[in-house]
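Undergrad: structure for this input, please:
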Amino acid sequence: MTTSPEKTELCQALAEQRELLLITVRGLDDTQAARRTTVSGLTLGGIVRHLAQGEETWTQIMVKRDGELPGGMLDMEQYRMGEGDTLAGLLERYAVAARATEEAVAALPDLDIRVPLPRTPWSPPEPEYWSARRILLHMIRETAQHAGHADIIREALDGANTTAQR
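TA: You can find the predicted model right below:
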């Protein structure tokens, strides 16, 4: 495995955003994690599920580099806690996905590798490529965005947030 300061720093930035998200679900039970607290359909459990699936998907895209659309990437149900989901199970899935991302990044020769993006209904007609660096930056942005959503949802749930836990 090749580790560079840039890989280390980007993985640390992603880990920091994950930690902020995880603060918002501390002490919750499954019912609370599945509860909507805003007009949005988002729930805390749904956000954890979406981010776990997102890391799994983007890591697969980065590792395989085959341009294939990973199963479930466009599934809108990824934003909701499923019928049999538990918060503990979703958190374990997220932890596994995080470890897989970090291992995949460490194994890359460098972050400049070109990765073909999967074709989606909104893709441009010609193939599009991102560097592994851009994929990592996308995952950081996505995690930070949803950590903010989670903070609002948690505050509406019981007044707690990433800086004021109850």
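Undergrad: only C-alpha atoms from now on, for both contacts and neighbour counts.
TA: Will do.
Undergrad: strands of the protein, residue ranges please.
TA: The residue ranges that make up the strands of the chain, judged by DSSP state E, are 114-116, 129-131.
Undergrad: mind listing what's buried along the first one?
TA: This means strand 114-116. V115, P116 (16 or more other Cα atoms under 10 Å).
Undergrad: quick one, longest helix in the chain?
TA: helix 132-158 (DSSP state H).
Undergrad: nearest spatial neighbour of L136, skipping sequence neighbours?
TA: The shortest distance from L136 to any non-neighbouring residue, by Cα to Cα, 6 or more residues apart in numbering, is to L10 (7.1 Å).
Undergrad: now show me the structure for the sequence below, then we'll compare the two:
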Amino acid sequence: MTTTEQTAVTGERADILAGLAKARHFLLHTAQGLTDEQANTRSTVSALTIGGLIKHVAEVEKGWATFATSGKHGNQDDWSDSPGEFTPELVAAWEANFRLVDGETLDGVRAAYAEVAAATDELVRTVDLDTTYELPEAPWQPAGVYWTVRRVFLHLIAEIAQHSGHADIIRETIDGQKSMG
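TA: Presented below is the predicted three-dimensional model:
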């Protein structure tokens, strides 16, 4: 199937797609007109940058898409073998997820996210929303918790929206631009 022959969807699948599109729009809107330097600006006390948030959301979305098709989170190894000690190297690697690093550009992370989003949208159109998997055990997640694929997509909408809010605050402190209001 080509990108122009997308499966028509209605009902809850259409609602999920609309929710994802709206959340993504607000996140990407915060980056409009920014240079790579501005997109990599830490304008608050956190390590977050607009370019880094787009990069992070793409990785998170890719991880949840893997979970929706296999029951294994794509980023599970990032925490499953962690000794629980936050070394300076571990902290630096984590913070690099939230900024543009050498060789990365705002256009590049936006393009990568567009590919991830298109793949996720295709999953929403085709995957069985009632399939259930156990969430991977993590420091913030005990064993024995199960989610449907439907809940995964709803979680993605919430996560993207939350990070859109972070990006909006960062953008406002860079140049006064606001996504809303």
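Undergrad: returning to that earlier point: what's the residue nearest to L136 of the first structure aligned with over in the second structure?
TA: Under the alignment (TM-score structural alignment), L10 of the first structure maps onto I16 of the second structure.
Undergrad: same thing with A52 of the first structure?
TA: In the second structure, A52 of the first structure lands on A58 (TM-score structural alignment).
Undergrad: how much space between that match and E172 of the second structure?
TA: 22 Å (Cα to Cα, to the nearest Å).
Undergrad: measure the residue minimising distance to the centre of the second structure to G71 of the second structure for me?
TA: Nearest to the mean C-alpha position of the second structure, by Cα atoms, centre = their mean, lies V57 at 2.0 Å. Using Cα to Cα, V57 of the second structure is found at 19 Å from G71 of the second structure.
Undergrad: likewise for V149 of the second structure?
TA: V149 of the second structure is 9 Å from G71 of the second structure, where distance means Cα to Cα.
Undergrad: which of these two has more neighbours?
TA: Ranked by neighbour count (other Cα atoms under 10 Å), V149 of the second structure and G71 place V149 first, with 24 against 19.
Undergrad: need the contact list for the more buried one.
TA: Residues in contact with V149 of the second structure (Cα atoms under 8 Å, 6 or more residues apart in numbering) are A68, D128, L129, D130, T131, T132, Y133.
Undergrad: now do K62 of the second structure
TA: K62 of the second structure neighbours (Cα under 8 Å, 6+ apart): G74, V116, T120.
Undergrad: so how far does stretch 37-49 of the second structure reach from one end to the other?
TA: First-to-last distance for stretch 37-49 of the second structure - Cα to Cα - comes to 10 Å.
Undergrad: and the helices in the first structure?
TA: 5-23, 30-33, 44-64, 87-107, 132-158.
Undergrad: winner for burial among those?
TA: A comparison of the helices of the first structure by mean neighbour count, using mean count of other Cα atoms under 10 Å, puts helix 44-64 on top with a mean of 22.
Undergrad: I figured the residue nearest to the centre of the second structure was touching Q162, is that so?
TA: No - the criterion here is Cα atoms under 8 Å, and V57 of the second structure misses it with Q162 at 10.3 Å.
Undergrad: mutual contacts of those two, please.
TA: Counting by Cα under 8 Å, 6+ apart, nothing touches both V57 of the second structure and Q162.
Undergrad: returning to that earlier point: can you put the helices of the first structure in CSV and add distance to Y79 of the first structure?
TA: As requested, those are exported to CSV (distance: least, Cα to Cα, whole Å):
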stretch, distance to Y79 of the first structure
helix 5-23, 15
helix 30-33, 12
helix 44-64, 5
helix 87-107, 12
helix 132-158, 11
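Undergrad: nearest to P121 of the first structure, out of these?
TA: Closest of those to P121 of the first structure is helix 44-64, at 17.0 Å (criterion: Cα to Cα).
Undergrad: how far off centre is that closest one?
TA: Chain-centre distance of helix 44-64 of the first structure: 5 Å, with Cα atoms, centre = their mean, to the nearest Å.
Undergrad: check contacts around R93 of the first structure.
TA: By Cα under 8 Å, 6+ apart, R93 of the first structure lies in contact with A52.
Undergrad: please report how far it lies from R99 of the first structure.
TA: 10 Å.
Undergrad: how about R65 of the first structure?
TA: Between R65 of the first structure and R99 of the first structure the computed distance is 19 Å (Cα to Cα).
Undergrad: cool, R134 of the first structure as well?
TA: 19 Å.
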